[in-house]
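>>> Below are the sequence and a predicted model; questions follow.
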Amino acid sequence: MDLETRIRLWNHSHIHIIDIRRSRMRAQEALRSYRLPSSAYIYVLFGQALIQLDEERTAASAHMLLHGGKGTVLSIVPEDDFHYYMILYKATPSLPKSRELLTLLDTSSPFQERFCMTVRSPVLLEQKLLEMDAAWHRPDSSGKLLVRASFYQFVNELLEQFEEWGALEAEAETNVALQAVRYIEEHYHEPITLELLEELLGCNSRMLLRKFRAEWNTTPIDYLIQIRLGKAKELLAGTWSAVKDIAEQVGYTDHYYFSRLFKKHTGMSPLQYRASAASGTVAEYDPSLMSRLSIAGSRLQRYIGNGINNHYQYRKRGEYTMYSKSRMSVAVLLLCFAIMLGACGGGNAGTNTNPANGGTANQSSTQAATQTPKTDASGSESRVVKHAMGEETIVGTPERVVVLTNEGTEALLSVGVKPIGAVQSWVGDPWYDHIADKMENVEILGDELQPNLEMIASLKPDLIIGNKVRQEKIYEQLKQIAPTVFSEDLAGDWKINFELYMQALNKEAEGQRLMDEFDKRVAEAKVKLADKLATKVSIVRFSASQVRIYQKQSFSGVLLQQLGFARPESQDKDSFIEVMSKETIPSMDGDVLFYFVTEQPGQNEAAKVVEEWMNDPLFQNLNVAKNNKLVQVDEAIWNTAGGYQAANLLLDEIVAYFTAEK
């Protein structure tokens, strides 16, 4: 059946939703010979099973979609933990019924056909399934209306995928980059982060960035910016809405940040763009007309390799040749004077290394010289720091440091280094409460995902600290500004990044002292809590979009493991997180459950999710719920801050809770 016929039949049919079911089956369970009471879509969330529709058998796995008409016999035999949606619906022709339409329905009805396909862009389909599921269980009558609306969007998305990828039976590897693009285009006005895309697409950020760049030659966040600014241009040119309202419509709650970003990419403010659009004089912005690098001045005063700060050609004073020679003459005279002084002092027997004069070469002194860090012309030591992007040579002890991660900010503050600029905290305005008093007058440089390059360059730092996962794409640009050191990852043991940052800051001794003090505190706490360590500690995060459990490679998981606490089976894994469904609520159980809530400022959607989940019968049946062992904690300390100071505060909270517990 061709696409046009499908669309026509859907348009001329009335749809009645009979049921929305989200089911979980274990390996020992089976559904056999279930006759579908109506047309049905079956969508596999995860797991594997052998599914049979009448006589056709299919090895089903995640992102597979199946369809059967009324009367089709369905059997499901899971191979492992198997989760799926079933949408039961009835389609009847709308009045008036034309003969042609009835003939089509009799000969090639899309509502009776049987097919299976692996969905290549599952994100949007799954989003609609979640919306239908939530609306179906609403107590008010509007829920059923919302279900129908989401169902039509589900079908429309499915038909678009038919058109793009051809035959229903075609199966292909999931295109993560394309899924991300389609999600961004559909949801650009909503909060979107690399972390959110990673969760929705079921892949790590490094793989997503690599595949997205290979497919589209940019990053997901840069693509999001392009889409948002494109929509903003349309609104500026076609409406008289206020800039603040337009910023909110395209996904920016801070209209000042939106205006700076808009000017960065277009060369003019939003109001200037509106005026230019009205007069028909908008020109394509090319930052190279202003500078070779959009983040640097038109002329960089580079350092000469011999150590002499030879920038006379920029000062435009005197006769250049004469000025240069006079500087060089002074340098030569000083060098000769130093040689003469050295010759006069050569008679010191303790340093005689000339065998011809009866002395022997001082081997230990020579070896020590080869191990001493190199020095530049000013006498400052230089050292090579190996990091995620290669090697970086750093001279002396940096004094003007820019830091582009939250955990990096904590590392700096722990050794008394106040950054001149930093990305804002994930929670707080703009800093976490536990560091706010130490961050007064620190320049805000955007967030970890979108640091402001122009502002970084304007601060003239002598060291930039960042992270490969967050800022790999702009590493070369950052390196043009100042020596740059990147950590490899953000998950797992935070001490690894801390050690690297101490090397870059030339604070290794201070850093090691802090690590020793922290480890001592942990050891003391372990002794103090010895009779509590068998307690199975569950960590859960609630947000508006999903619910997660946190495993051993999370920030809190690392400390719990160091202390020796037991974890529930689902969390006792060397992984970061696992996304939950209501069917998997039992795996959240433990002896105590610490949870935190990710809420957007001024909203309460996440709070509604907490209430909904905790009122679910499965949740109320948990031991932690029955025994009142549910403890809400600060997300910054337990999850997002991720650094030295948060680790100490987290240790304090764990010790306080378990010592107070009876």
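Great, that's in hand.

>>> use CA for all of it now, contacts and neighbours both
Noted.

>>> what helix or strand is residue 226 on?
Assigned by DSSP states H and E, residue 226 belongs to helix 220-238.

>>> Flag every buried residue along that helix.
220-221, 223-225, 227-229, 231-233, 235-237 (16 or more other C-alpha atoms under 10 Å).

>>> These into CSV, with extra columns for distance to residue 387?
Conversion of the buried residues of helix 220-238 to CSV gives the following (distance: C-alpha to C-alpha, whole Å):
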residue, distance to residue 387
220, 25
221, 24
223, 28
224, 29
225, 29
227, 34
228, 34
229, 34
231, 39
232, 39
233, 40
235, 44
236, 44
237, 46
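
>>> Which residue ranges of the stretch 151-300 of the chain form helices?
Counting by DSSP state H, counting those that start in this stretch, the stretch 151-300 of the chain has helices at residues 176-187, 194-201, 205-216, 220-238, 243-249, 255-266, 270-279.

>>> out of those, nearest to residue 579?
Counting by C-alpha to C-alpha, residue 579 lies closest to helix 194-201 out of the helices of the stretch 151-300 of the chain; the figure is 7.8 Å.

>>> hold the first one in mind and look at this next one:
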Amino acid sequence: MPLQEQASLWSDTTIKTLDVRSGTLPPGGVMSETGLTANLLLLAGGGEGGLVMNGEVCHVRASFACHAVKGSAFTLTAGSENIHYTVIIYKAIPMTGAAHVLFPQRNHPLRTSFVHYPVLPAELHQAADKIVAKWSRGEGLERFHANALLQGVLYELIMEHERGRGGAESDMVDVVAAYIAGHYRQELKLKELAALAGCGARQLQRRFKQEKLLGPMEYVIQLRMESAERMLRHTDATIGEIAERTGYHDMYYFSRAFKKYYGVPPQRYRRTAASGTGALSACSGLPDRLACSYESLQGPVICHMRGEYCVTASPRRIAVLDVQYADHLLALEMLPAGSVGLGSAALNFPPYIRDRLKATEMLGTYEYPDLQAVERLQPDLIICTEVHDQHYERLRRIAPTIMFKRNESWQRILSLFGELTGKRGEAERIITDYIRRTALLSEELAPVLAGKSVALIRPRESVVRVHTASHRTGAVLYRDLGLPAPLFVADTSDTAYHISVDRLPAVHANHYFLLSNEMMQEGISVTEQSVWGMLDADGREHIYPVDAATWIGCYGPTGINYIVDQVARALLA
């Protein structure tokens, strides 16, 4: 159809609301409509459930919209939680004098049934509440306004649906990837993952491969193999135990799968990793100069972002420009000669290691190191991050300087600190103890959190950050401890989503770890107050305030174990 004719059809169309109703579908409740005599728009929020529309079966999650055209049949069944809904029955009719055949093309949005996940569900539900309020006041101007509001809602949904933004096509991969990240140890089937995404298995396979370059079941294998590789390196668990913990009930099948993925059997991989030889010790050509080490005739060589450092003798006066490195040294029973601290007007070290740093010189802050204090300290080694790149030349004139990526894995950095200080065995023991501990705690938490999800949020100015498994603290929760992430939180390269406070219900978590700045600001911000008010209003969520400075900035082994302690106390209380 010519564009001009399409535009004419839109401009000559009016929306007439016929009925509006709202309510709550209890767990297991059913809403069913057959042979609709007009179009129906269903706006739902809350729990998940199953939807059968015109014979098509799909799984629906919190905050979705269902558009069903005249003649359609659908059945919505609530899952384990309430589904709050608004149903609007309407007609799209030509205005007087316009063409009598409205939208003859079969794929036009107003003649198409579809399920859609809005980009801003909170705003959509606010509009729905206004429509209900206007409609309930009876005839006249209020119902005229209800028609106008409905037209606006339909416009937003159609525009998003046409662009594919926020719909099942665009976010199904993120939803399934997030679910796999939290459940890869369990038996997963492609049909179940497709049902979760609300699509067919072939459609999910195609979309997943387009975005991840591998299929969903291949993604499951990737996460299992990465988990197995970490346990082989850092624990003394048997092959059978590792197989069981990564979702394989047959040890021999696991061994074959591991060899296919890494090229060597798991036992050989473990021996090679322990000896530090072969392919596992190579570091040349790694992207972004990831930290690693290799053996030379003179001693261990540390590869860092600005070159290599040969450890001919263990340094004794070490200055660190990130407090996480002070934590690493303390874990190895080494006291840093100097370290940056936290704060602005009054500088201090993190409370959980403060007492052990009484003899350590304060060197400013991470963002603003006191370089004159570093010079006066006369260290024999300086350790910094890429944030200090502008100071690197000055620093290395003071003493040999190693630069690590700040977001580098703390296990990797601790292993290198073991190489630097001659305490390789102690470093490996700390890593092994941590992996054992988190594996046991993960098993203990699994039945407690069955069917429940955990969110990590941080109020910031006028927005809320919802952290993902790509964030370092998120990785502790979702990868190390295996806590179930909300479906809202996709497994993505971004460390956080930024949402407005009123969109917080869309996260739909049962437990919230709220990263609070109260200790730094001597009181909570307006945004944090709003978050508390919104979550407290429901009464079903559990909220655990934790210190943002510690949870965000302190990534040494002591700090990480401190976070694990707090998680255990909160969720096992």
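Nice, I can see it. None of these values were measured; they are calculated from a predicted model.

>>> TM-score for the pair, please.
Scored against TM-score structural alignment, normalised by the length of the second structure, the superposed chains reach a TM-score of 0.47; 301 aligned residues with a C-alpha RMSD of 3.7 Å.

>>> hmm, back to that, now do the helix holding residue 226 of the first structure against helix 205-216, angle only.
Helix 220-238 of the first structure runs at 50 degrees relative to helix 205-216, counting by axes from the mean of the first three to the mean of the last three C-alpha atoms, to 10 degrees.

>>> And the buried residues of helix 220-238 of the first structure, which is closest to residue 513 of the first structure?
Of all the buried residues of helix 220-238 of the first structure, residue 221 has the smallest distance to residue 513 of the first structure: 38.7 Å, by C-alpha to C-alpha.

>>> Wasn't residue 24 of the first structure part of a strand?
Yes. Judged by DSSP: H, G, I helix; E, B strand; the rest coil, residue 24 of the first structure forms part of a strand.

>>> Can you report how many residues lie near it?
Using other C-alpha atoms under 10 Å, residue 24 of the first structure has 19 neighbouring residues.

>>> what about the closest residue to it other than its chain neighbours, helix or strand, and which?
Residue nearest to residue 24 of the first structure in three dimensions, not counting chain neighbours: residue 83, with 4.5 Å by C-alpha to C-alpha, 6 or more residues apart in numbering. Per DSSP H and E, residue 83 of the first structure falls inside strand 82-93.

>>> Now do the buried residues in the helix or strand just after that strand.
Moving toward the C-terminus from strand 82-93 of the first structure, the next helix or strand (DSSP H and E) is helix 99-108. Across helix 99-108 of the first structure, burial judged by 16+ other C-alpha under 10 Å covers 101, 104-105.

>>> next helix or strand past helix 99-108 of the first structure?
strand 115-118.

>>> In terms of secondary structure, what does that next one contact?
Secondary-structure packing of strand 115-118 of the first structure (3 or more C-alpha pairs under 8 Å, 6 or more residues apart in numbering; DSSP states H and E): strand 64-68.

>>> Buried residues in the strand holding residue 83 of the first structure, which are they?
Applying 16+ other C-alpha under 10 Å to strand 82-93 of the first structure flags 82-91, 93 as buried.

>>> counting contacts, what elements does the helix holding residue 226 of the first structure pack onto?
If you count contacts as 3+ C-alpha pairs under 8 Å, 6+ apart, helix 220-238 of the first structure packs onto helix 176-187, helix 243-249, helix 270-279.

>>> Can you lay out those helices as CSV showing distance to residue 464 of the first structure and mean neighbour count?
Shown next, in CSV, are those (distance: least, C-alpha to C-alpha, whole Å; neighbours: other C-alpha atoms under 10 Å):
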stretch, distance to residue 464 of the first structure, mean neighbour count
helix 176-187, 30, 18
helix 243-249, 30, 18
helix 270-279, 31, 16
